[in-house]
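1. okay, here's the prediction I keep looking at, along with the sequence it came from:
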Amino acid sequence: MTATFTQSVRPAGRRPGAVAALGAAVRDTVTLALLPLPLLVAAVPAAFAGGGTRRWGRGGRGEGQRADAQAAKDAAAAAFYELDTAQRDLRISIETITAVDPSPAARKAAADFEAFGRRVDEVSHTYISAVDAHDLDRDDLDAGTAARARADLAKAKDELVRVKADLERFGQSLGPLLETAETQLARVAPAVERARQGLLAASDALDAVRASGLKADDLAARLAALAPELTKLNQGAGQHGVQETIQRAERVLREAGAIGGEAAALPQKAADIDKRLVSLRTRAQAITTRAAGVEPVLSELRRRYSAACWQDLQQVPDEATRAVAQAEQKLREARQARDEQRWPDALAGLTTVRALLNSTDEAVSAAGERLRRLDEVSFDHAKEVERTRFAIRDAQRLAMAGRSTPDPRHARPLDDAVARLDRAVANLEGRHPDWWHFLTETEAVRRTAADVVQKIRGELGAGQ
């Protein structure tokens, strides 16, 4: 359209015939000027009379028709230029929308714009044809031809104006889509810049860690893996799309932030591992010392209580020795992993050591706790019985609250608990009562009572 427009508004050059006519007119004028005054007066009417030797097209009504046609041509050219500009501007808006928005509404807008493009081509063709069909610079342009040219050019101009108005209304309807697209586009540059800054910060954090003597090879590998993503960010949204570019920038920023955070925390992590290594080694030594005291406790249990009260503790000293030895081996492995800066392996080893020492500590403590509890209950078992009966009565009161008879679901386990407690007390009769069995039975009865209480409260809370 631009090339045709340029041709349509080019200055009209004079033809050779027009130059010759102009020269003749000049010569006539000079000849008249040289005549004596009486002859000049006589010659003037003859020179300007319409004797058929001069065309009317250079003056009078014909010249006015030519001017009107030229004005129509200029107006059409201006309308053509304005339509071309409006189409170009709207194409930018459509490309902005389709680059960002894959929705059906955006696809429809693009299709509608293509339809407008076909209308623009049609009216542009009409305009160009009208321009090419009429040469307004002809010497022999008659009034009828000029009038037809003016009419054709005016009609072409009106069509151009009408299509431009429709195109502008269509552009106005794209306001919400364009605003959303521009908002998304405005996010691209800041998002990419944040990603770059995040990568730079992660790189600086790694440099600082390495300066402190830590390798952080795994973090460096993760940072290097982001290089292809940075390349795509630098290539821009034009190649990879707005949404994909923004999402890539956000992913890079998150990963870079994680790398930087882990790098910054690495010195403290190393210090914590060193501290835990020392602490767990000290604890292993303490458990070893305590495990040596289990055997005298077992001897006391054997001397004063029946086999059922201590038989399950027989293997505690040997098991403690093996567990501590295993913990010490894991500690050495964890120390080596820390020295090689294999942080996950070091942490996993410390977790294993802690679990081993916890179970061993419980087993070693169990022997002394067993002796203490057996001594206490054998001296006065009434306290244990009263404590257990109180738990049962408390559950029974709750089961009867607001009822004349308890719910069988609550009464049955409580009745069984009472019977179980009575049997446990009865089994104490004899020369060598099983005090440990008595304690385990009373604990079981109290758990039953607590379960009933919890069930009743849950039903009350649920409104049953």
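-> That came in fine, so what should we check first?
2. only C-alpha atoms from now on, for both contacts and neighbour counts.
-> Will do.
3. OK, contacts around Thr4?
-> Ile128 (Cα atoms under 8 Å, 6 or more residues apart in numbering).
4. go again with 10 Å.
-> When contacts are counted by Cα atoms under 10 Å, 6 or more residues apart in numbering, Thr4 is found next to Phe80, Ser124, His125, Tyr127, Ile128, Val131.
5. can I get these in CSV with secondary structure?
-> Below are these laid out as CSV (DSSP: H, G, I helix; E, B strand; the rest coil):
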residue, secondary structure
Phe80, helix
Ser124, helix
His125, helix
Tyr127, helix
Ile128, helix
Val131, helix
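6. take the one below as the second:
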Amino acid sequence: MTSAWFGGGTSRGSGADLDAARSAIDGAAQALLDLDTRQGYVDDALRTAREFADPMSTDDLQRQWRTITEKCFAASAAYLDATAKFPLVDSMGRDNRVLDVGAARRAFLDAHRAMADASTAVDSFYRAHRERIDAAARAAAAVPSQIAAARRAANKVVEQAGEVGSANPALLDLRTVTGSLDALTAALATLEAATHPRAQQTAALAVTEAAERLSAALDDAPRLAERARSAVPSVRTRLQALDTRLERLPVAQSALWREFNQASSADLAQHHHRAEHLLTEARSTLTDAERAIGDGDPESAHDAIDAARRLAHQVDGLIDDVTHRLERLRAIRDDPGQAEAKVRFSIRDAQRLVVDRGLAGEWGSVLDAQTARVDRAVAALQGVHPDYWALVRELDAVHDFVRDVVERVRQSARQGGAGPGGR
């Protein structure tokens, strides 16, 4: 009679039966809490990883994690559905005597298993990507200390600026100091405005670097004037040496005009005039540097000294153009065969290379054409004053071209082949 009354053998909510259901519910509830803890940790870690890395570099993690979170959601939903479907108490707060205890127990055990499986999936994901996830977590954990260190560095350098200003207020007006101070102020403002950990980390680094630059500028400030004074004599000596070289330049230019075809040095005709002009400008600039030192403006003095050095370098180049041209023309006039032989050897060497690499069909005619160029250049040496400079330029051009061919052949061998294209 009792079995028929309770549904043909279906277990209903007696006290002992409810205890069994409660045990299943408690186990499922604990599994839910455990799953939520694990999932929450990885969720937070992945969010941090995305903030501390290029989002594209974490897309693969995010895709894998979405699949697992869907599994977690389904398991949690199974628990919540079981809770709604199988309440242990009725609306009056009394034991639910009509509860299908067997079905309830099975539902909660199934939910428990689903959540355990989801927890296992979370653990497996974490173990597979632990290095990347934990690295991001460590980076995030380090941000507060990085911010604190940046602020300490800023405070320290501000104190340093105060000490320098007390000793010599004019030093704080130097461009290197004011520029570095402005950069530090801007970096601090950016740090204060930053809210995301990655932005805070970047801003803290910028503050630290700006503080280091300002500290270096403050350290250097008292020595700027002395360095400028020390540099002036060496620059003056260099300008005097250039003046001596320039005095001899007309002799070299005269030899070019006298010994060689006019076309061999036409591009150098104004070099003496240009060098004189630049040397005069360099002397004037050095005078400006000395004046700036006397006015207590070491930065302007350094700017002028640097400008004088650049001008001196240009004068050097102009003089070298003439003297080196004369030396090279005399060398090829005295032994034109030597330069010719060097270029022909490079052509033959390249020809052997393309044959060895099985690329003669692609490059053979190209290299043969270079031999013809050399033949024509040598044959053009005619008259009382042959154009040796034309020969030099053509031999240089062939040599450079052949060198490029050799490099391309070697490159094609490494990459699987590339022909001469438009050569």
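-> Looks like it arrived, so ask away. The shown structure was predicted, so the numbers you read here are calculated from the model rather than taken from an experiment.
7. picking that back up, and which of the contacts of Thr4 of structure 1 is nearest Leu178 of structure 1?
-> When the contacts of Thr4 of structure 1 are compared for distance to Leu178 of structure 1 (Cα to Cα), Phe80 comes out closest, at 25.5 Å.
8. nearest spatial neighbour of His432 of structure 1, skipping sequence neighbours?
-> If you skip the residues right next to it in sequence, His432 of structure 1 has Ser306 as its closest partner in space, 6.3 Å away by Cα to Cα, 6 or more residues apart in numbering.
9. alignment lookup: that neighbour to structure 2.
-> In structure 2, the residue matched to Ser306 of structure 1 (TM-score structural alignment) is Asn261.
10. so who does the residue nearest to His432 of structure 1 touch?
-> His432, Pro433, Asp434, Trp435, Trp436.
11. so which residues of the stretch 1-150 of structure 1 form helices?
-> Counting by DSSP state H, counting those that start in this stretch, one finds helices in the stretch 1-150 of structure 1 at the ranges 2-8, 16-34, 37-48, 60-100, 104-133, 143-173.
12. I'd like the ones you listed as a markdown table, with distance to Leu298 of structure 1 appended.
-> What follows is those, written out as a markdown table (distance: least, Cα to Cα, whole Å):
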| stretch | distance to Leu298 of structure 1 |
| --- | --- |
| helix 2-8 | 106 |
| helix 16-34 | 135 |
| helix 37-48 | 150 |
| helix 60-100 | 78 |
| helix 104-133 | 82 |
| helix 143-173 | 91 |
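13. between these, which gets nearest to Val418 of structure 1?
-> Nearest to Val418 of structure 1, of all the helices of the stretch 1-150 of structure 1, is helix 104-133, at 73.9 Å by Cα to Cα.
14. mind listing what's buried in the closest one?
-> 106, 109-110, 113, 116, 119-120, 123-124, 126-128, 130-131 (16 or more other Cα atoms under 10 Å).
15. closest one of those residues to Lys275 of structure 1?
-> Ala106 (60.8 Å).
16. show me where the stretch 151-300 of structure 2 has strands.
-> Counting by DSSP state E, counting those that start in this stretch, the stretch 151-300 of structure 2 has no strands at all.
17. and the residue nearest to the spatial centre of structure 1, what does it touch?
-> For structure 1, the residue whose C-alpha lies nearest the mean C-alpha position (Cα atoms, centre = their mean) is Gln247; its distance is 5.5 Å. Residues in contact with Gln247 of structure 1 (Cα under 10 Å, 6+ apart) are Val188, Ala191, Val192, Leu253.
18. repeat that for Glu376 of structure 1.
-> By Cα under 10 Å, 6+ apart, the neighbours of Glu376 of structure 1 are Arg370, Lys383, Glu384.
19. in strands, which of the residues you listed fall?
-> Among these, no member falls in strands (DSSP state E).
20. can you tell me which of the residues you listed are buried?
-> Burial by neighbour count, 16+ other Cα under 10 Å: within the contacts of Glu376 of structure 1 this picks out Arg370.
21. okay, the contacts of Glu376 of structure 1 in TSV with distance to Asn234 of structure 1 next?
-> As requested, these are exported to TSV (distance: Cα to Cα, whole Å):
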residue	distance to Asn234 of structure 1
Arg370	71
Lys383	79
Glu384	77
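22. from the contacts of Glu376 of structure 1, which is closest to Ala205 of structure 1?
-> Nearest member of the contacts of Glu376 of structure 1 to Ala205 of structure 1, counting by Cα to Cα, is Arg370, at 54.4 Å.
23. show me what the closest one aligns to in structure 2.
-> That one, Arg370 of structure 1, aligns with Arg325 by TM-score structural alignment.
24. now do Arg283 of structure 1
-> In structure 2, Arg283 of structure 1 lines up with Arg238, judged by TM-score structural alignment.
25. neighbour-wise, which of the contacts of Gln247 of structure 1 leads?
-> Among the contacts of Gln247 of structure 1, Val192 has the most neighbours (other Cα atoms under 10 Å), with 24 neighbours.
26. and it, what does it touch?
-> Here Val192 of structure 1 is in contact with 198, 230, 233-234, 236-237, 245-250, 252-253 (criterion: Cα under 10 Å, 6+ apart).
27. and what of Asp117 of structure 2?
-> Asp117 of structure 2 sits next to Leu35, Lys71, Cys72, Ala75, Ala111, Asp123 when contact means Cα under 10 Å, 6+ apart.
28. looking at those, which are in strands?
-> In strands, judged by DSSP E, none of the contacts of Asp117 of structure 2 are found.
29. among the residues you listed, which two are most distant?
-> With distances taken as Cα to Cα, the most widely separated pair in these is Ala111 and Asp123, at 18.2 Å.
30. more crowded one of the two?
-> The residue with the greater number of neighbours, taking Ala111 of structure 2 and Asp123 and applying other Cα under 10 Å, is Ala111; the counts read 28 against 16.
31. what's the counterpart of the more buried one in structure 1?
-> Counting by TM-score structural alignment, which is the criterion used here, Ala111 of structure 2 has no counterpart in structure 1.
32. go on, Asp375 of structure 2?
-> Under TM-score structural alignment, Asp375 of structure 2 pairs with Asp422 in structure 1.
33. so how far is Arg412 of structure 1 from its match?
-> If you measure Asp422 of structure 1 against Arg412 of structure 1 using Cα to Cα, to the nearest Å, the figure is 16 Å.
34. Ala426 of structure 1 now?
-> Here Ala426 of structure 1 is placed at a distance of 21 Å from Arg412 of structure 1 (Cα to Cα).
35. how about Ala275 of structure 2, what's its partner in structure 1?
-> So Ala275 of structure 2 corresponds to Ala320, using TM-score structural alignment.
36. what's the spacing between its match and Thr282 of structure 1?
-> Distance check for Ala320 of structure 1 against Thr282 of structure 1: by Cα to Cα, it reads 16 Å.
37. perfect, that will be all.
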